[in-house]
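In: Just to be clear, the model below is a prediction. Sequence and coordinates:
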Amino acid sequence: MTKYQSRKKAILLLADGTTFYGKAVGREGSAFGEVCFNTGMTGYQEIFTDPSYYGQLMIATNAHIGNYGANKDEIESDSIKISGLIVKNFSYEFSRDLADSSLQDFLEKNNLLAISDVDTRALVSYVRDNGAMNAVISTEIDDIDNLKKQLAAVPDMNGLELASKVSTKEPYFVGNPEATYKISALDIGIKKNILRNLSERDAYIKVFPYNSSFAEISEWGPDGYFLSNGPGDPEPLTEAIATAKEILKNDLPLFGICLGHQVIALANGIGTYKMHNGHRGINHPVKNLVTSKGEITSQNHGFAINREETEKNENVEITHVHLNDNTVAGIRIKNKNCFSVQYHPEASPGPNDSVYLFDQFIENIKNAKITS
């Protein structure tokens, strides 16, 4: 009997009691988190290692996962950040010359529990209708009552601060020390490709822990400031919000992505809310209201900023909107050198329609240096 044939049975139990059955991949045991789905057809390794997914059980909507293996260069952080993985067909074999290992080996190395042979079309339809909720993947299928008790104790994502779980503990540098521009980046869940995009634009970046003060991130004399993506609810990030307020008060160049975008909104008195399902995928349509051009974007967020409050704020301009549901996808602070977007211009995975935003940030820094 092969390893594939002898795999243990596993269960996916949702908080409302709904159950799906499958087979275990990787380790045995249980994994808890908020269940969500990503509609991307490629880039699974980057998704699994994106800090923004911390604490979530990921449903892959692509029917085949693992067929191109894993590559050590296709990661967005130092480890897998999802809590567990849910797939239809898991490919133990891979056919790609650039792969370093199978996805199975990658999951086992990172001690991740996955479940396959799940009817993911039915599961995603159910989550779409009923909204994101906590769930558990487990091989302990003979003790459902105990799983329900453990699941009931898992905190809800609404109000949950997770940036501290994924942020760097100590500051570190990225890029060329002789670069023209110096940028302080607040790490509330930063992706590696964001740092690559900044360093490729002649910037030297110092990355700071999530709770760093304005005094701490400004001490080395940066030319601009960046607030990263990240997981969880933005409202508990009181220290990051306070730092953003100080940057805005001093009218310094500031750019925010995803969670950083939400922090900037909160710093301007605009509230945020937990979405029914959120946006997760690499084909989300966004309209740039400044240029009237459309962009296909990579997105990963379960919270959004309040559109009504944004429209009422005289100091804030909506620059981008999501064309599927008209949620706010980008803002600019009218009287400050600051803008932000809800989506991921660095993609990884995804299209490159929005990389111009990094050029815009560098241009803002350049102009600020000229006028200072």
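Out: That came through fine. These numbers come from a predicted model, not from an experiment.
In: switch to C-alpha atoms for all contacts and neighbour counts from now on
Out: Fine.
In: can you count the residues close to the spatially closest residue to Lys369 that is not a sequence neighbour?
Out: Excluding its sequence neighbours, the residue lying closest to Lys369 (C-alpha to C-alpha, 6 or more residues apart in numbering) is Asp223, at 7.2 Å. A count of neighbours around Asp223, defined by other C-alpha atoms under 10 Å, yields 22.
In: Comparison target, given below:
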Amino acid sequence: MKYQKRQKAIILLADGTIFYGKAVGNKQGTAFGEVCFNTGMTGYQEIFTDPSYFGQIMVTTNAHIGNYGTNAEEIESDSVKIAGLVVKNFSYEFSRDAADSSLEEFLDKNNLLAISDVDTRALVSYIRDNGAMNAVISTEVDNIEGLKQQLAEVPNMEGLELASKVSTKEPYYFGNENATYKIAALDIGIKKNILRNLAKRDCYIKVFPYNSKFEELEAFNPDGYFLSNGPGDPEPLVEAQEVAKEIIKRNLPLFGICLGHQVIALANGVSTYKMHNGHRGINHPVKNMVTGKGEVTSQNHGFAVDREETEAHPDIEITHVHLNDNTVAGIAMKSKNVFSVQYHPEASPGPHDSSYLFDQFIKNIKNK
């Protein structure tokens, strides 16, 4: 495979800019999505299966992708969620004892189009300057005008509801049914490692579809409630916001991560906005405003909570701040048992500086 002549490929951005590369393996075709980049040096398999990336074309900034293969256990959902992949050097060979297949085999199994030999440094620099935008990757290098027409019809991420595309269709359970605590989790794009972290802390979790009503979650008689991460714009998630409002009104223990954090803000009347190019990587610096300590965090989001509105809200305090751009990275309600963070304390991949937040959730449940 790797020695044969590979097909030419392109990535075409919504503003007409083109970067050239080659198709990975024998795969041909076309894929559309919002182009974004992740600065993580490792964890590509977890990134590709993270539901928060649904509908996005992923550009990896590490120069080599695929060199340690894939492992069936290192997934965050049941399938690849990115729309397409762009890399500099694609490694067809892998060298890791724990790997059970190559990345090429993994992508083929999930029918994902990937292109390599792209100048990803130039591409990422361009995205940083011009913002995240829709794009298409394709082996149809002689059909530029046709691709432009198709790309123009792809909806923008702003205003796009995607939780329904990745959420479970039916409720399911995770963990030991005899655990001390019961958690009702609203799945708007949940990662498996969040469930693992809760189960590790003696929790039995029932995971509910994105459009479930509060009464359905309440019927499980949980000790605490959880709103997950997920893809797309939080504003259209009216049903999830209503669930959050009911939990808040009853002063029940509530923890939100990423998209769940944004939903909690919206439930409190604080607006969200689409960022220029978002935060996606595993070394983002955050300051805990309560303890004064710094945390290195894993992040993946293209929307954020409005800081001015958060500061003006009488019942919300900012608990964490992103040190690169001073965006809101965490909030807590002053009079309610509610808190949330914009980043990923389950960190898969990434550092574990913030795993204490799961312990804080359990402590909040104990003290309710």
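Out: Cool, got the structure. In this text, all values refer to a predicted model and were calculated from it rather than measured experimentally.
In: about what we covered before: isn't the residue nearest to Lys369 of structure 1 right up against Ile183?
Out: Yes. Using C-alpha atoms under 8 Å, Asp223 of structure 1 is in contact with Ile183, at 5.8 Å.
In: Common neighbours of the two, please.
Out: Residues touching both Asp223 of structure 1 and Ile183 by C-alpha atoms under 8 Å, 6 or more residues apart in numbering: none at all.
In: residue ranges for the strands of the stretch 201-350 of structure 2, please.
Out: Per DSSP state E, counting those that start in this stretch, the stretch 201-350 of structure 2 carries strands over the ranges 203-208, 224-227, 254-257, 272-288, 294-305, 316-322, 328-333, 338-341.
In: Check which helix or strand Val124 of structure 1 maps to.
Out: If you go by DSSP states H and E, Val124 of structure 1 is part of helix 120-130.
In: What is the mean deviation of that helix from its aligned residues in structure 2?
Out: Using mean C-alpha distance after the TM-score superposition for structure 1, helix 120-130 of structure 1 ends up 0.3 Å from its aligned counterpart in structure 2, as a mean over the superposed pairs.
In: The helix or strand just after that helix against structure 2, how far on average?
Out: Remark: after helix 120-130 of structure 1, the chain's next helix or strand is strand 133-138, criterion DSSP H and E. Taken against structure 2, strand 133-138 of structure 1 registers an average deviation of 0.3 Å after superposition, with mean C-alpha distance after the TM-score superposition for structure 1.
In: So which bit of structure 2 is strand 133-138 of structure 1 matched to?
Out: Here strand 133-138 of structure 1 aligns to structure 2 at residues 133-138, judged by TM-score structural alignment.
In: So what touches that stretch?
Out: Residues from elsewhere that reach stretch 133-138 of structure 2 (C-alpha under 8 Å, 6+ apart): 9-14, 28-36, 57, 84, 113, 115, 127, 147, 151, 154, 156.
In: Just the buried subset of those residues, please.
Out: Buried subset of these (neighbour count, 16 or more other C-alpha atoms under 10 Å): 9-14, 28, 30-36, 57, 84, 113, 115, 127, 147, 151.
In: any idea which helix or strand carries the counterpart of Asn176 of structure 2 in structure 1?
Out: Correspondence of Asn176 of structure 2 to structure 1, assessed by TM-score structural alignment: Asn176. Under DSSP H and E, no helix or strand contains Asn176 of structure 1.
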